[in-house]
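> With the input below, show me the fold.
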Amino acid sequence: MDGLLLGQVEAVELDLAANPYPDLVRAHAYWLAKRQDRLAPRRRDLDPVDLVEVLPRIMLVNVEREPLDFRYRLSGTGIGEMHGSDLTGTRPRDLRPPAYGRLIDSHYRAAVARRTPLLHLIVLDTTDRAHAYVRLLLPISEDGVEVTMLMSIDGKDQNKLPLRRFFETLTSRR
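Modelled structure (predicted):
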């Protein structure tokens, strides 16, 4: 895959109620407060000023219909640094390696279908070491019926340098 000795790309869904990541617990609590009694908050309910702690690690993902697809509307600076480029305007299936893009796309599809927040531990396994990070997906709904956008937040506590090197290696092989 892409000339990199990649073993597997996999994820484990974590129990949101047992979330041990304080920054993601706070982001989820903020989302719950803004949601109120609706399916999910609207985009205009979320104020970037309230999310300063996680802002560099946020992606806003537009949900496109017929056929269902996703496009990054906004990619935080921390995400861009990790991947070696700004992902705004791209789709999860554009991510490399392709197995990683398919995994992320499947998580987005699950969040839209289940209409609920999801927490995943994502593992990118190479022949010499595994790289992992945690990501929270939060639905956004403009109409209160369908998920129209997703807010993705990477956890603060991740091994940034090895992950950055992993994605840099993939970027240099394009």
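> rest of the way, CA atoms for contacts and neighbours
OK.
> starting at the chain centroid, how far to stretch 29-36?
18 Å (CA atoms, centre = their mean, to the nearest Å).
> Second chain to compare with the first, below:
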Amino acid sequence: MTEAFPPVPPQAGPSGTGPTRTGPDPAIITNQHVLNFYNLWLSRCPPGGFPTKAEMDPLLMGRYLSTLLLLKVHRDPLDFEYRIIGEEVIALLGNMTGKRVGGSAMINLAGSAYANYSWVVEQRLPQFLEGPATTAFRKERVYVMSRVHCPLAEDGQTVDHIISCVAFL
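Below you'll find the model as predicted:
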């Protein structure tokens, strides 16, 4: 996998003022915190695969912990469960720990969290987003955010967790 996901060099300051951009290209992201997390995830990817949940050691991620989300992938039917949510994310968006995305999803202007997480599972790629977003809990409040969803796989191939890093601009 690491051949398909090159490291991202430092970028200029955040834009966050235009339309929401989403997709597999890390160039979407202008936030250095999110790019640094993506590069950490890349460093944990084994050749031709994804890191396991255990390989994303909290000791390595200390400076990211307050901005992370960890989701467990459920199948038949496909759904996602919020397992860990960082303090900064909870402070702005609410605590969804233990809830399924199908019933409590964050919604952004480019599509729902469910659709974004499903894309990561189906495409087996990280997904980046930057721009205006809102949540199911606070629909009246628009946030400008930068984030990456990164796949994790116990067997290195089948996405069973998604780890995300979110920064509010």
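> Could you report the TM-score for this superposition?
Remark: TM-score between the superposed chains equals 0.75 [TM-score structural alignment, normalised by the length of the second structure]; 145 aligned residues with a CA RMSD of 2.6 Å.
> just checking, Asp154 of the first structure touches Leu138?
No: if you go by CA atoms under 8 Å, Asp154 of the first structure and Leu138 don't touch, sitting 11.5 Å apart.
> residue in the second structure matching Ala111 of the first structure?
Counting by TM-score structural alignment, Ala111 of the first structure lines up with Val120 in the second structure.
> list the buried ones in the helix or strand where that match lies?
Element membership of Val120 of the second structure [criterion: DSSP states H and E] is helix 113-123. The neighbour-count check on helix 113-123 of the second structure (16 or more other CA atoms under 10 Å) flags 113-114, 116-121 as buried.
> Counting neighbours, what do you get for the counterpart of Arg42 of the first structure in the second structure?
Under the alignment (TM-score structural alignment), Arg42 of the first structure maps onto Thr52 of the second structure. Thr52 of the second structure has 21 neighbouring residues, counting by other CA atoms under 10 Å.
> now that we're looking at Thr52 of the second structure, how far away is Ser112 of the second structure from it?
25 Å (CA to CA, to the nearest Å).
> picking that back up, wait, what's in contact with the match of Ala111 of the first structure?
Counting by CA atoms under 8 Å, 6 or more residues apart in numbering, Val120 of the second structure makes contact with 126-127, 149-151.
> Which of those sits closest to Arg138 of the second structure?
For the contacts of Val120 of the second structure, the minimum distance to Arg138 of the second structure (CA to CA) is 21.5 Å, reached by His149.
> That closest one -> the first structure?
His149 of the second structure maps onto Leu137 in the first structure, by TM-score structural alignment.
> gap between that match and Asp23 of the first structure?
For Leu137 of the first structure, the distance to Asp23 of the first structure - CA to CA - is 13 Å.
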